[in-house]
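*Asks:* Just a sequence and a predicted model for now, questions to come.
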Amino acid sequence: MSGDPAPSGKPTASRLTVEVMVEESRWADTIPDAPAIAERAARAAYARAAADSFDPAPPDAAELTVVLADDAAVRALNRDYRGKDKPTNVLSFATLDDETAPPPPPGEPLFLGDVILALETCTVEASEAGKPVGDHLFHLVVHGVLHCLGFDHEADAEAEEMEALETAILRDHGLPDPYAPDPHPDDQQEEAAAPPPERER
């Protein structure tokens, strides 16, 4: 993995509106403060990465949506938009990917896209990796928002840059490297980190 991303020196956007939609009520049973964690993660990712995502500078205002859904909902989206009939941990629908999309009207925020998470998959991954599910949620939202800002991991160099950025953001919030293997694996369990997040393409 490469080192920390160097500060760009560019200004970040002055306003970001984050709407968190809870479509699966069981999130509250699993992580009572899931909406707050999701919003905090989205803001952290945007604050760290927005300056490098826009030329010459980020918009004065932007907005995005985080949806706390379940495996069934994410599976349907994954099937319909990616041709993969299975759930995944997080999907990002980035409006910046659409080069034909018109800019927002003057004074209106730029909509960055939707980040959608699957409860059951997120919970299982966190358990298998031996990490708090709230920490995993934070990471997945960061990952999804970075996709909305144009980051990707198709090529090795892109993946290294994106993983380094995610690791730096999580460290800023007191969370460990999400890609590092467990240094003290259980005797009966192989070393494992949570599977890397996916995205809608």
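*Replies:* Structure received.

*Asks:* From here on, just use CA atoms for contacts and neighbour counts.
*Replies:* Noted.

*Asks:* Checking residue 179 next. Helix, strand or coil?
*Replies:* coil (DSSP: H, G, I helix; E, B strand; the rest coil).

*Asks:* tally of neighbours for it?
*Replies:* 16 (other CA atoms under 10 Å).

*Asks:* check which helix or strand covers the nearest residue to residue 132 once chain neighbours are set aside.
*Replies:* Excluding the flanking residues, the one nearest residue 132 by CA to CA, 6 or more residues apart in numbering is residue 126, at 6.2 Å. If you go by DSSP states H and E, residue 126 is part of helix 119-129.

*Asks:* Need the contact partners of the helix or strand following that helix.
*Replies:* Downstream of helix 119-129, the first helix or strand assigned by DSSP H and E is helix 133-148. Helix 133-148 has contacts (CA atoms under 8 Å, 6 or more residues apart in numbering) with 31, 34, 37-38, 40-42, 44-46, 49, 66, 89-96, 112-115, 117, 122-123, 126-127, 152, 162, 166, 169-170, 175, 178, 197, 199.

*Asks:* and the comparison structure, right after this:
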Amino acid sequence: MAVDVIEEDARWTEAGLEALSDRAIAAVEAHMGLDGEVFETVVMGCDDARIAELNGEFRAKGQATNVLSWPGEERAAESPGASPALPDPDGADIELGDIAIAYETCVREAAEQGKDFQAHVTHLLVHGMLHLLGYDHIHDKDAALMERLEVEILGKLGLSDPYG
């Protein structure tokens, strides 16, 4: 997959956001059987102020959050707990969408939860990528499906269950 990483906050450069993004997104592609040469996404590493601005603009929630996703098109499943249709590599949905991730929130959450920072960021990027593919966690059945996929994908990367 073509991953365009934009580091609005220079701390993401030192944190290795580009490598983390490539690894997380490639793992999602492999797990979902997607051809990584076909699809594109953007990952923006920003700070809490910027993500709070985006959260306010797009979700009417004016506070910082860890990760936001903007799918290129709606891919949600028709019923709770069902898997969304995967994007068609021959269709017009080549651009899967955008992910924004906030540095301070990620640092704080990793410390509060006793998690390795890079493992936490990897989890959030996998989570964001699944949102781009139409997965969600609004309904319990959808959340269970999405969390199971996250755990499976992270396990293949040698990372522990973030929910355990």
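*Replies:* Looks like it came in fine. Source: prediction; values computed, not measured.

*Asks:* And the TM-score between these chains?
*Replies:* Overlay of the two chains. TM-score (TM-score structural alignment, normalised by the length of the second structure): 0.85; 153 aligned residues with a CA RMSD of 2.5 Å.

*Asks:* The helix holding residue 126 of the first structure vs the second structure, average offset?
*Replies:* Compared with the second structure after the fit, helix 119-129 of the first structure shows a mean deviation of 0.4 Å (mean CA distance after the TM-score superposition for the first structure).

*Asks:* Now do that helix: which elements does it pack against?
*Replies:* helix 71-82, helix 133-148 (3 or more CA pairs under 8 Å, 6 or more residues apart in numbering; DSSP states H and E).

*Asks:* What lines up with the residue nearest to residue 132 of the first structure in the second structure?
*Replies:* For residue 126 of the first structure, the aligned position in the second structure is occupied by residue 110, per TM-score structural alignment.

*Asks:* ok, back up a step: just the contacts of helix 133-148 of the first structure: which are in helices?
*Replies:* 34, 37-38, 40-42, 44-46, 49, 122-123, 126-127, 162, 166, 169-170 (DSSP state H).

*Asks:* Can you give me the buried ones in stretch 154-166 of the first structure?
*Replies:* For stretch 154-166 of the first structure, a neighbour-count test (16 or more other CA atoms under 10 Å) marks 159-166 as buried.

*Asks:* go on, stretch 86-103 of the first structure?
*Replies:* Buried, per 16+ other CA under 10 Å, within stretch 86-103 of the first structure: 87-96.

*Asks:* Now do the contacts for residue 48 of the first structure.
*Replies:* Residues near residue 48 of the first structure by CA under 8 Å, 6+ apart: residue 169.

*Asks:* Give me the nearest residue to residue 9 of the second structure, chain neighbours excluded.
*Replies:* Leaving out its chain neighbours, the residue that sits closest to residue 9 of the second structure by CA to CA, 6+ apart is residue 46, at 4.9 Å.

*Asks:* Could you pull up the residues touching the one you found?
*Replies:* Residue 46 of the second structure touches 7-9, 12, 100-103, counting by CA under 8 Å, 6+ apart.

*Asks:* among those, who's most crowded?
*Replies:* Ranked by the number of neighbours (other CA under 10 Å), those place residue 101 first, at 28 neighbours.

*Asks:* got a list of what the alignment partner in the first structure of it touches?
*Replies:* Matched by TM-score structural alignment, residue 101 of the second structure corresponds to residue 117 in the first structure. By CA under 8 Å, 6+ apart, the contact list for residue 117 of the first structure reads 66-70, 74, 89-91, 140.
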